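*Asks:* Provide a 3D model corresponding to the input given below.
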Amino acid sequence: MNERRGPGGQPLLFLTDEQLRRGIEAMFFAYRGFTADPDRILQKHGYGRAHHRALHFIRRSPDTTVNNLLSILGVTKQSLNRVLRTLIEDGLVEAKVGTRDKRERNLALTDKGVELERELADVQRERMRLAYRDAGPDAVQGFRTVLEAMMDPDMRRHFNRLMGPEE
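*Replies:* Take a look at the predicted model:
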């Protein structure tokens, strides 16, 4: 069999536009499912997905700076400040003066913030757990490989920094 290979000697995978369209649509619908449970929890508190993302990444990187969070989330400073102001006023996030640079603010979740972030993460972990169980062990690594391949280089750097050793 004469198989075409791409860079690095990997076999080339040819997909039709229809197969790609189906994958794109599956991502849209999967994302709706992935965010549905957290959205219900957030709505009870008067928060949205931006609040969820901020809580998630502050939890993953305690004492992160506002600038680092801006870089990860890819939002405007004004937008992030609105979200942070609410989370700080509601006692979920604390902002401390930076230890290295007094102009920086370091962010950390309070106990109340950890509790909400854990509730949000638990429902998403359970959805992922069930999906992975249904798809099988080979699909887990394949899915992660596809997601990482779709990341822009800057986002992949953030992702790799957050990952650390696997458990």
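
*Asks:* can we go C-alpha only for contacts and neighbour counts from here?
*Replies:* Will do.

*Asks:* so where does the residue most central in space within the chain fall, helix or strand?
*Replies:* Nearest to the mean C-alpha position of the chain, by C-alpha atoms, centre = their mean, lies Arg53 at 6.7 Å. Assigned by DSSP states H and E, Arg53 falls within helix 49-60.

*Asks:* cool, and Lys102?
*Replies:* Lys102 is part of no helix or strand when elements are defined by DSSP H and E.

*Asks:* please report the distance of it from Thr65.
*Replies:* Distance, Lys102 to Thr65, by C-alpha to C-alpha, to the nearest Å: 11 Å.

*Asks:* which one's more surrounded, the two?
*Replies:* Thr65 (20 against 10; other C-alpha atoms under 10 Å).

*Asks:* before we compare anything, build this one as well:
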Amino acid sequence: MADGRMMAPHSGESLLFLTDEHLRQGIEAMFFAYRGFTADPDRILADMAYGRAHHRAIHFINRAPGTTVNNLLNILGVTKQSLNRVLRTLIADGLVQSRVGRNDKRERHLYLTDEGRALEQELSDAQRARMRLAFRTAGPEAVAGFRTVLEAMMDPEMRESFDRLRDSCP
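*Replies:* Predicted coordinates:
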């Protein structure tokens, strides 16, 4: 820590006290990691005039085919107006299909088309490659710790949504 950067704990060693500097470095690492994590999909989507909101919608519709618009609103935490703008584009471009609910005609259920699934696969392949390399580099203990940290950072409502999604999808 002589040069001000946080050193990785050695095996069996743990940080019992985190200074504001440790936390600042963690925050900055998350910002830069997020930029890296989204860079490849951003490049793919830029050619289509889509952004991250489109990517997130495609991702979660793929994870839970038939999800309702209201469920997607809860997962994404965006306004109805914002989501409707994204969905209108994805539907018009033939990537998402909206079907009226069988039991409740007011509900709209969302599905990816074949073209939508192909785009989702391309976007996810890019992110999986980056995650796979990072996980292999960090090792199994770091991967488990990373998941623990991410889950601990979630608000209780987000954690419930995360758990439901994880439990409902293969």
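
*Asks:* can you give me the strands in the first structure?
*Replies:* All strands of the first structure, identified by DSSP state E, fall at 64-65, 93-97, 105-109.

*Asks:* which of the ones you listed is buried the deepest?
*Replies:* With neighbours defined as mean count of other C-alpha atoms under 10 Å, those peak in mean count at strand 105-109, which reaches a mean of 23.

*Asks:* in the second structure, what range does that one match?
*Replies:* Using TM-score structural alignment, strand 105-109 of the first structure corresponds to residues 108-112 of the second structure.

*Asks:* ok, residues contacting that stretch?
*Replies:* 58, 61-62, 65-69, 95-101 (C-alpha atoms under 8 Å, 6 or more residues apart in numbering).

*Asks:* same check, this time on stretch 145-157 of the first structure
*Replies:* By C-alpha under 8 Å, 6+ apart, the surrounding residues in contact with stretch 145-157 of the first structure are Ile72.

*Asks:* the lengthiest helix in the first structure vs the second structure, mean deviation?
*Replies:* Secondary structure of the first structure read by DSSP state H shows that its longest helix is helix 17-45. In the superposition with the second structure, the average deviation recorded for helix 17-45 of the first structure is 0.3 Å (mean C-alpha distance after the TM-score superposition for the first structure).

*Asks:* now that helix against helix 49-60, angle please.
*Replies:* Orientation check (axes from the mean of the first three to the mean of the last three C-alpha atoms, to 10 degrees): helix 17-45 of the first structure against helix 49-60 gives 90 degrees.

*Asks:* show me what helix 17-45 of the first structure is packed up against.
*Replies:* Applying 3 or more C-alpha pairs under 8 Å, 6 or more residues apart in numbering; DSSP states H and E, one finds that helix 17-45 of the first structure makes contact with helix 49-60, helix 111-135.

*Asks:* out of the ones you listed, which is closest to Arg21 of the first structure?
*Replies:* Across those, Arg21 of the first structure has its closest neighbour in helix 111-135 (20.3 Å, C-alpha to C-alpha).
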